[in-house]
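[1] Sequence plus the predicted model coming up.
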Amino acid sequence: MTARPAQPTAIRTDLGAIFVSLELSRSSWLMTSLSPGNGEKMSKHSVPAGDLVGLLTLFGKMRERCEAKTGCDYPIVSIQEAGLDGFWIHRVLEKEGIESHVVDPASIAISRRRKRAKTDRIDGEALLRTLMAYKRGEPRVCAMVRAPSPDEEDRRRICRERKALIAERVTHVNRIKGLLFSQGVTNYEPLRRDRRRQLEELRTGDGRTLPAYMKAQICRELERLELLLEQIKTVEEERDALIAAQAAEAKPSAVKLLLAIKGVGAEFAAILWSEGLFRHFDNRRQVAAYAGLAPTPWQSGSVDREQGVSKAGNPRLRTTLIQMSWLWLRHQPSSALARWFSERVQRNGGRMKKSTIVALARKLLVALWKYATSGVVIEGAIMKNT
């Protein structure tokens, strides 16, 4: 937007750029634009999804029409929601010299009516108004997403793939145990190395051998399970190789520092680094908010209470921090954080452990962030080399 005029006007139309919002879907891309010299009219255009050439052609036509009306060549400023399309469109637009922004859709204010209208047309206009307010410098109008680099985005795959494989492994193990439980067998462990020999020796609760078709089904389940175990092993080797490469650097990396803490293994260190600590944060509030561990107050008149954590951040990082907090109490009982947890629980009469562990997770994340970025050692923490 251009500078404010000396005399304020009710409606400002002196735009200093062509503002475009992109509403992306799997079938089409809807563009809503507002250009200088076009009054207050928002124009709408659409191209088939994935038609990047058509999108850039439309951008070029917008600039040509704007220049024909105003005699000036204006830049294009675009906005899109973070979603399934990822960041590849954002990267292409920036490579073409277009100022591009990716916004967190949950941060955009919407109507709170019980039945509100929702269409791509309405959403496109709302995105455009949000972009203009953001460029005017209005505080807290939305939360823009910092797009990770391709390398940062790619190395997340390792830990995320391992988590998906572990979930599939649990599914197959439970299915095998469920099939055997229906026949009175409760002592079979599919993850043991002698799983197939055990299967041959199994007898049902009434002393029979396993039914032929059930045994064949379990064998096929074991084949899928063994394939999963092999893939998990491969992914863990890739993870360990990535961690070793980072630890071998001359400059102390976040992964190397995290691995020096007792109770932090390769998986925890890799998730903390790839999901959160590789980013730059200005303060501890940003760190807690990124993990969804920031408190959410509800205050209106005489009502003043806490609703718990926001859960609006990275769910993988938040889950890992809560799991790590329980293990922190076991491996670091003499640390200041563990003592704080014990005193807080005792003050509540031994109750509210779950809500207190979430508070501990927030404190632990902030402490690890300070340690990994500035080298501030956590008070009372035991290191592996001591």
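    Right, received. Where do you want to start?
[2] Going by C-alpha atoms from here, please, whenever you check contacts or count neighbours.
    Will do.
[3] Which element, helix or strand, includes residue 100?
    strand 99-103 (DSSP states H and E).
[4] Which SSE is immediately downstream of that strand?
    Counting by DSSP H and E, the next helix or strand C-terminal to strand 99-103 is helix 120-136.
[5] And the helix or strand following that following helix, what does it pack against?
    Tracing the chain past helix 120-136, the next element assigned as helix or strand by DSSP H and E is helix 150-181. Judged by 3 or more CA pairs under 8 Å, 6 or more residues apart in numbering; DSSP states H and E, the packing partners of helix 150-181 are helix 212-247, helix 266-272.
[6] Quick one: work out the angle between helix 150-181 and helix 212-247.
    In terms of direction (axes from the mean of the first three to the mean of the last three CA atoms, to 10 degrees), helix 150-181 departs from helix 212-247 by 150 degrees.
[7] Please point out which parts of helix 150-181 sit buried.
    By 16 or more other CA atoms under 10 Å, the buried positions in helix 150-181 come out as 158-159, 162, 165, 169, 172-173, 176-177, 180.
[8] what about versus this one:
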Amino acid sequence: MAMQGLRRTRQQVLGFLLRQSRIYSAGNHWTGKHRRWLAAQGFEHPARQIAFEEMVQVVDEAEARRDRLARQMEALVPSWSLAPVVTVIQALRGIALIAAITIVAEIGDFHRFANPRQLMAYLGLVPCEHSSGAKTARGNITKAGNTRARRMLVESAWTYRLPARIGETILKRNQGLDQSIRDIAWKAQVRLCARHRRMTRAGKSANVVNVAIARELAAFVWAIATSLKQPV
């Protein structure tokens, strides 16, 4: 997928810089500010400079491919019977167009799940249980469900590490949506951002935190998607 390719190429650039002790600490990666910082990096050894420039060029190409795919998908959505679901779940932080399309395409009709826990199980986001006598221990998630949709939710969960807020992007995606849907999305932000912060402070690993947030995020996706009438 285009997003996976972009993620991989970006990691290669950051890994290369880390090995050269070049660490960006002025904010998030891949923002305009970070891009300007990247452009200012230079290496004395020609081979390193060439390798760095080539890796950045690959990132540029991957971003262009992602944007091209997003435009193509956006053009096709209006003719899709599940287009309304794609629109409303984008009210949730971290779920932009490609993520929304992927999740809806993989899951289909959300009404087939009687409750959010059934959806979590379908996605492989529920912990596996081991019983021994009177005791039941919970382990890692089963990972037995839909891989692509689960991956999208785990990636989306990363955005909840920041404080809850309604930025310009969310405001734009919220235009025309019912207040009830916006209320669910805001409730998700407040709850998930707070939980992300608590778990991080408790020393939980980033992977454990993201999976826990993704599990709850799936419940909010279900709540919003099932607020619409069942597709015919």
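    Yes, it's here. What you see is a predicted model; the values in this text were computed from it and never measured.
[9] circling back: go through the helices and strands packed on helix 150-181 of the first structure and pick out the most buried.
    Mean neighbour count (mean count of other CA atoms under 10 Å) peaks for helix 266-272 among these, with a mean of 20.
[10] superposed on the second structure, where does that one end up, distance-wise?
    Here the mean offset of helix 266-272 of the first structure against the second structure after fitting is 3.2 Å, by mean CA distance after the TM-score superposition for the first structure.
[11] try stretch 235-242 of the first structure
    Relative to the second structure, stretch 235-242 of the first structure is 2.1 Å off (mean CA distance after the TM-score superposition for the first structure).
[12] Output the residue interval of the second structure matched by that stretch.
    Aligned by TM-score structural alignment, stretch 235-242 of the first structure falls on residues 66-73 of the second structure.
[13] What of stretch 126-146 of the first structure?
    Per TM-score structural alignment, stretch 126-146 of the first structure has no counterpart in the second structure.
[14] For the second structure, just list every one of the helices.
    Under the criterion DSSP state H, the second structure contains helices at 2-19, 32-39, 46-76, 83-89, 97-107, 116-122, 147-157, 168-174, 179-201, 206-225.
[15] can I get the helices and strands packed on helix 150-181 of the first structure in CSV with distance to residue 346 of the first structure?
    Formatted as CSV, these follow (distance: least, CA to CA, whole Å):
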stretch, distance to residue 346 of the first structure
helix 212-247, 39
helix 266-272, 29
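[16] Residue 34 of the first structure is nearest to which of those?
    With respect to residue 34 of the first structure, and counting by CA to CA, the nearest of those is helix 266-272 at 41.6 Å.
[17] Go ahead and name everything in contact with that closest one.
    Outside helix 266-272 of the first structure, the residues within contact range by CA atoms under 8 Å, 6 or more residues apart in numbering are 156, 159, 239-240, 243, 255, 258-259, 317, 320, 324.
[18] cool, stretch 180-188 of the second structure as well?
    Outside stretch 180-188 of the second structure, the residues within contact range by CA under 8 Å, 6+ apart are 88, 91-93, 174, 217, 220, 223-224.
[19] try 10 Å this time
    With CA atoms under 10 Å, 6 or more residues apart in numbering as the contact definition, stretch 180-188 of the second structure has outside contacts at 88-93, 160, 164-166, 170-171, 173-175, 179, 189, 192-194, 213, 216-217, 219-221, 223-225, 227-228.
[20] what's the matching residue for residue 84 of the second structure over in the first structure?
    Using TM-score structural alignment, the partner of residue 84 of the second structure in the first structure is residue 253.
[21] Its match and residue 246 touch, don't they?
    Yes. Counting by CA atoms under 10 Å, residue 246 is a contact partner of residue 253 of the first structure at 6.4 Å.
[22] if I look at the residue nearest the centre of the first structure, how far off is residue 288 of the first structure?
    Nearest to the mean C-alpha position of the first structure, by CA atoms, centre = their mean, lies residue 314 at 3.6 Å. Taking CA to CA, to the nearest Å as the measure, residue 314 of the first structure falls 10 Å from residue 288 of the first structure.
[23] just residue 188 of the first structure next, same as before
    43 Å.
[24] And for residue 100 of the first structure?
    Note on residue 100 of the first structure: its distance to residue 288 of the first structure, by CA to CA, is 26 Å.
[25] Which one of those two is surrounded by more residues?
    residue 288 (23 against 19; other CA atoms under 10 Å).
[26] thinking again about what came up before, aligned to the residue nearest to the centre of the first structure, what sits in the second structure?
    Checking TM-score structural alignment: residue 314 of the first structure goes with residue 146.
[27] Can you report how many residues lie near the nearest residue to its match once chain neighbours are set aside?
    Nearest residue to residue 146 of the second structure, sequence neighbours excluded (CA to CA, 6 or more residues apart in numbering): residue 123, at 4.9 Å. For residue 123 of the second structure, the neighbour count with other CA under 10 Å is 25.
[28] what does residue 123 of the second structure align to in the first structure?
    With TM-score structural alignment as the criterion, residue 123 of the second structure matches residue 291.
[29] Can you verify my assumption that its match contacts residue 313?
    Yes. Shown here, residue 291 of the first structure and residue 313 form a contact pair, counting by CA under 10 Å, at 4.6 Å.
[30] Determine the residues that are contacts of both of those two.
    When CA under 10 Å, 6+ apart defines a contact, no residue borders residue 291 of the first structure and residue 313 alike.
[31] And stretch 109-117 of the second structure, what's buried?
    109-111, 116-117.
[32] ok, back up a step: give the full set of residues in contact with the residue nearest to residue 146 of the second structure.
    Counted by CA under 10 Å, 6+ apart, residue 123 of the second structure has contacts 106-107, 117, 141-151, 153, 215, 218.
[33] just the buried members of those?
    Taking 16+ other CA under 10 Å as the criterion, what is buried in the contacts of residue 123 of the second structure is 107, 117, 141, 143, 145-146, 148-151, 153, 215, 218.
[34] The alignment partner in the second structure of residue 264 of the first structure and residue 4 of the second structure, how far apart?
    Under the alignment by TM-score structural alignment, residue 264 of the first structure pairs with residue 95 in the second structure. Remark: distance between residue 95 of the second structure and residue 4 of the second structure (CA to CA) = 16 Å.
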